[in-house]
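S.K.: Sharing a sequence plus its predicted fold:
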Amino acid sequence: MNEPGTGATSRVLGGRLWAGGAASACVAALVAVVGILIARGLLDIPVLAPRRAGTWGGASTLTYALVSAAVALAATALLHLLLLTTPRARAFFGWIMVLLTVIAVVVPLGLSAALDARLATAILNLAIGLSVTVTLSGVAGSAIVRDTAPTTYPYP
């Protein structure tokens, strides 16, 4: 990428970006598991499953964790695309992620479940969304390399 008027170029280190995206996916999955354990185990709120499912809640906990990881990987793909094509990519990424997180928070609030379950799910979605946004924003900063001097090749 060329930075107009500066003679500088920048490039995206895809390997570093995707390694950070994989780490972010692990964090998102663990945030989901911890949030469900707190809601079900400590607060006895039936998040994502009926009370009889217990603290771990069967497959729905695993599914929620895997979907959270997939969301982080999808966000990594979005970030990579923005870094390659868009001016001020990190700003656009931040806005897109915040708005998607707001959607993920609002959707459970409109469901016809108990209020405590709706609030717990909304808070859990907020925590997952923020974890993905914050970790990938940091990864983006380390995945961009700025070459301050333009590369020139001597001509014979």
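M.R.: Thanks, I have it.
S.K.: only C-alpha atoms for contact and neighbour calcs from this point on.
M.R.: Fine.
S.K.: residues near Ala19, how many?
M.R.: Counted by other Cα atoms under 10 Å, the residues lying close to Ala19 total 14.
S.K.: any idea how far it lies from Leu79?
M.R.: When distance is defined by Cα to Cα, to the nearest Å, Ala19 is 13 Å away from Leu79.
S.K.: Next: Ala70.
M.R.: Taken as Cα to Cα, the span from Ala70 to Leu79 is 14 Å.
S.K.: Nearest to the spatial middle of this protein, which residue is it?
M.R.: Closest residue to the average C-alpha location of the chain: Val132 at 2.4 Å, with Cα atoms, centre = their mean.
S.K.: Past the one helix or strand it maps to, which element shows up next along the chain?
M.R.: Taking DSSP states H and E as the criterion, Val132 maps to helix 115-143. Next in sequence after helix 115-143, counting helices and strands by DSSP H and E, comes strand 144-147.
S.K.: by contact count, what packs against that next one?
M.R.: strand 8-12 (3 or more Cα pairs under 8 Å, 6 or more residues apart in numbering; DSSP states H and E).
S.K.: what's the helix or strand just after the strand it packs on packed up against?
M.R.: Per DSSP H and E, the first helix or strand lying C-terminal to strand 8-12 is helix 14-36. The helices and strands touching helix 14-36, judged by 3+ Cα pairs under 8 Å, 6+ apart, are helix 59-85, helix 115-143.
S.K.: Check it against this one:
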Amino acid sequence: MTGMNPPGDPRPSPTVNGGRLWAGGAATAAVAALIAVAGVLLGRGLFGVDVLAPQGQGVWGDASTGWYALGAALSALAATGLVHVLILTTPRPMRFFGWVIALATVVGMLAPFVTDESLGSRMYTAGLNFVLGVAIGSLVAGTAKTSIVPVAARPAARPYPRPYR
């Protein structure tokens, strides 16, 4: 897929190897889901912190653990879609992507603090959301950089030599 430049724009549009980008996005989704599950197990099992559900649900928790992992995976796929669109449509797409990921991570870190859970639970969940944001942002950005297909610059127009007479 090619980018969109206005007609007559001398700058070449970037192209994206979509298969590579989305394969990396799928791998990132798997990593994010596993980070979420490992984080819940670590919090509940080792530290005894209520992560997403009361401790009485057991170390594995209830369905909320699965939903948390699914949410992490879907966040990675959404980040992949976002970077794909940004590469095709914006100048300096990786800078915009970095800002969006950073702000989304901050929102994810602040979200636990609007609950009535204990301070330890809120802090741990905010930390887990930070780790997820860093992992998703760095993995998707790295995949995106390797998925951009460089476009050869158009050679400058050279006047043709005059024929000999």
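M.R.: It's in. Remember, predicted model here, so these are calculated numbers, not experimental data.
S.K.: Got a TM-score for the two of them?
M.R.: Counting by TM-score structural alignment, normalised by the length of the first structure, the TM-score of this superposition works out to 0.89. Behind it: 149 aligned residues with a Cα RMSD of 1.7 Å.
S.K.: So for Ala70 and Leu79 of the first structure, which sits in the more crowded spot?
M.R.: Leu79 (27 against 17).
S.K.: In contact with the more buried one: list those residues for me.
M.R.: By Cα atoms under 8 Å, 6 or more residues apart in numbering, Leu79 of the first structure lies in contact with Ala89, Arg90, Phe93, Ala140.
S.K.: and it, what pairs with it in the second structure?
M.R.: Counting by TM-score structural alignment, Leu79 of the first structure lines up with Val83 in the second structure.
S.K.: Counterpart of Leu17 of the first structure over in the second structure?
M.R.: Matched across to the second structure, Leu17 of the first structure falls on Leu21, judged by TM-score structural alignment.
S.K.: Sorry, wrong one. I was asking about Asp44 of the first structure.
M.R.: Using TM-score structural alignment, Asp44 of the first structure sits opposite Gly48 in the second structure.
S.K.: And its match, how close does it get to Ser64 of the second structure?
M.R.: 17 Å.
S.K.: Check Leu88 of the second structure too.
M.R.: 36 Å.
S.K.: What strand or helix carries the match of Asp44 of the first structure?
M.R.: With DSSP H and E as the test, Gly48 of the second structure turns up in no helix or strand.
S.K.: Please apply the same query to the one 3 residues further on.
M.R.: If you go by DSSP H and E, Val51 of the second structure is not part of any helix or strand.
S.K.: so what's it up against?
M.R.: Contact partners of Val51 of the second structure, counting by Cα under 8 Å, 6+ apart, are Val40, Gly43, Arg44, Ser121, Tyr124, Thr125.
S.K.: give me the stretch of the second structure that stretch 130-138 of the first structure matches.
M.R.: Alignment of stretch 130-138 of the first structure against the second structure: residues 134-142, by TM-score structural alignment.
S.K.: The matching stretch vs the first structure - mean distance after superposition?
M.R.: Mean deviation of stretch 134-142 of the second structure relative to the first structure after superposition (mean Cα distance after the TM-score superposition for the first structure): 0.4 Å.
S.K.: Buried by neighbour count: which residues of that stretch qualify?
M.R.: Judged by neighbour count using 16 or more other Cα atoms under 10 Å, the buried positions of stretch 134-142 of the second structure are Ala135, Ile136, Gly137, Leu139, Val140, Ala141.
S.K.: swap in stretch 103-110 of the second structure?
M.R.: Per 16+ other Cα under 10 Å, stretch 103-110 of the second structure contains these buried residues: Ala104, Thr105, Gly108, Met109, Leu110.
S.K.: same deal with stretch 30-42 of the first structure?
M.R.: So, applying 16+ other Cα under 10 Å, buried residues of stretch 30-42 of the first structure: Leu30, Val31, Ala32, Val33, Val34, Gly35, Ile36, Leu37, Ile38, Ala39, Arg40.
S.K.: try stretch 83-93 of the first structure
M.R.: In stretch 83-93 of the first structure, counting by 16+ other Cα under 10 Å, buried: Leu83, Ala89, Arg90, Phe93.
S.K.: ends of that stretch, how far apart?
M.R.: 9 Å.
S.K.: Quick check: Gly35 of the first structure touching Leu126?
M.R.: No. Between Gly35 of the first structure and Leu126 there is no contact under Cα atoms under 8 Å: 10.5 Å.
S.K.: any chance of the buried residues of stretch 83-93 of the first structure in JSON lines, plus secondary structure and distance to Ala74 of the first structure?
M.R.: Listed next are these as JSON lines, based on DSSP: H, G, I helix; E, B strand; the rest coil; distance: Cα to Cα, whole Å:
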{"residue": "Leu83", "secondary structure": "helix", "distance to Ala74 of the first structure": "14"}
{"residue": "Ala89", "secondary structure": "helix", "distance to Ala74 of the first structure": "16"}
{"residue": "Arg90", "secondary structure": "helix", "distance to Ala74 of the first structure": "15"}
{"residue": "Phe93", "secondary structure": "helix", "distance to Ala74 of the first structure": "12"}
